[in-house]
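*Asks:* using only what follows, build the 3D model:
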Amino acid sequence: MLITNLEYLPDRKIVRHIGLVQGSTVRAKHAGRDFMAGLKNIFGGELKGYTELLNESRDEAIERMMEQAKQVGANAVINVRFSTSSVAAGAAEIFAYGTAVVIE
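*Replies:* Okay, the predicted model is just below:
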């Protein structure tokens, strides 16, 4: 399945527009990662535990979006975007969405 953040595909023809597809995941912070993040706030540097958590969350949201696209008969998702929101103290949602299409 082709996934892109472009609004159209310059080298492909869209033969059918299906509509919005989406995928999301809600993740909570890990106590050990919070401790290490607290130390990094003092000394500075990348919060690798959080970077890893967000990468895993984006991948899962994309997989769920792709699964929904397959279920509606799409072979591509264009104009893909991400959004995040706080759901509860220490938990956040990663949301991926785009337009499901069929391309030649």
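*Asks:* contacts, neighbours, all on C-alpha from now
*Replies:* Noted.
*Asks:* find the nearest non-adjacent residue to residue 100, please.
*Replies:* Using CA to CA, 6 or more residues apart in numbering and skipping the chain neighbours, the partner closest in space to residue 100 is residue 77 (4.5 Å).
*Asks:* tally of neighbours for the one you found?
*Replies:* Neighbour count for residue 77, taken as other CA atoms under 10 Å: 31.
*Asks:* now residue 68
*Replies:* Residues lying near residue 68 (other CA under 10 Å) number 17.
*Asks:* repeat for residue 18
*Replies:* Neighbours of residue 18 under the rule other CA under 10 Å: 15.
*Asks:* now what about the longest helix seen in the chain, what contacts it?
*Replies:* Under DSSP state H, the helix in the chain containing the largest number of residues is helix 48-71. Among residues not part of helix 48-71, those counted as contacts by CA atoms under 8 Å, 6 or more residues apart in numbering are 1, 21-27, 33, 37, 75-77, 94-97, 100.
*Asks:* to check against the first, give me the structure of this:
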Amino acid sequence: MQFSTTPDIPGKTISENLGIVAGNVVQSKHVGRDLMAGLKGIIGGEISGYTEMLADARDVAIERMVDEAKKRDADAIINVRFTTSAIMANASEMLAYGTAVKLKTQD
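*Replies:* So this is what the prediction gives:
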């Protein structure tokens, strides 16, 4: 499944808009990551545990978005966007969304 943050797929023609598709995951923090984050807050630097957590959450959200597009028999997803939000004190949501489309078959 092709997906793009642009409004089209280069070299392809969109033949049908199948609507918005989305995938999300709510990820909670791990106590060990929180301890390291507290230390990094004092001495500075990247909190790699959180970076990894968000990268994993993004991958899951993309996979779920693609699965929804496949259920609609889409060929691609355009205008893909990502957003995060705090759900509660120790959990964040990662949301991936875009527009599922059919691509014109080449003759």
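*Asks:* TM between them?
*Replies:* Scored by TM-score structural alignment, normalised by the length of the first structure, the superposition of the two chains gives a TM-score of 0.97; 104 aligned residues with a CA RMSD of 0.8 Å.
*Asks:* contacting residues around the residue nearest to residue 100 of the first structure?
*Replies:* The neighbours of residue 77 of the first structure, taking CA under 8 Å, 6+ apart as the test, are 1, 2, 3, 4, 66, 69, 98, 99, 100, 101.
*Asks:* quick check: of those, which has the highest neighbour count?
*Replies:* Using other CA under 10 Å as the neighbour criterion, residue 100 leads the contacts of residue 77 of the first structure with 28 neighbours.
*Asks:* check the mean deviation of the longest strand along the first structure from the second structure.
*Replies:* Longest strand of the first structure, by residue count under DSSP state E: strand 14-28. Once the two are superposed, strand 14-28 of the first structure sits an average of 0.5 Å from its aligned residues in the second structure (mean CA distance after the TM-score superposition for the first structure).
*Asks:* name the next helix or strand downstream of that strand, please.
*Replies:* In the C-terminal direction, the helix or strand that comes right after strand 14-28 of the first structure (DSSP states H and E) is helix 31-43.
*Asks:* mean shift of that next one relative to the second structure?
*Replies:* Taken against the second structure, helix 31-43 of the first structure registers an average deviation of 0.6 Å after superposition, with mean CA distance after the TM-score superposition for the first structure.
*Asks:* what do you get for stretch 51-62 of the first structure?
*Replies:* After superposition onto the second structure, stretch 51-62 of the first structure lies on average 0.2 Å away from the residues it aligns with, using mean CA distance after the TM-score superposition for the first structure.
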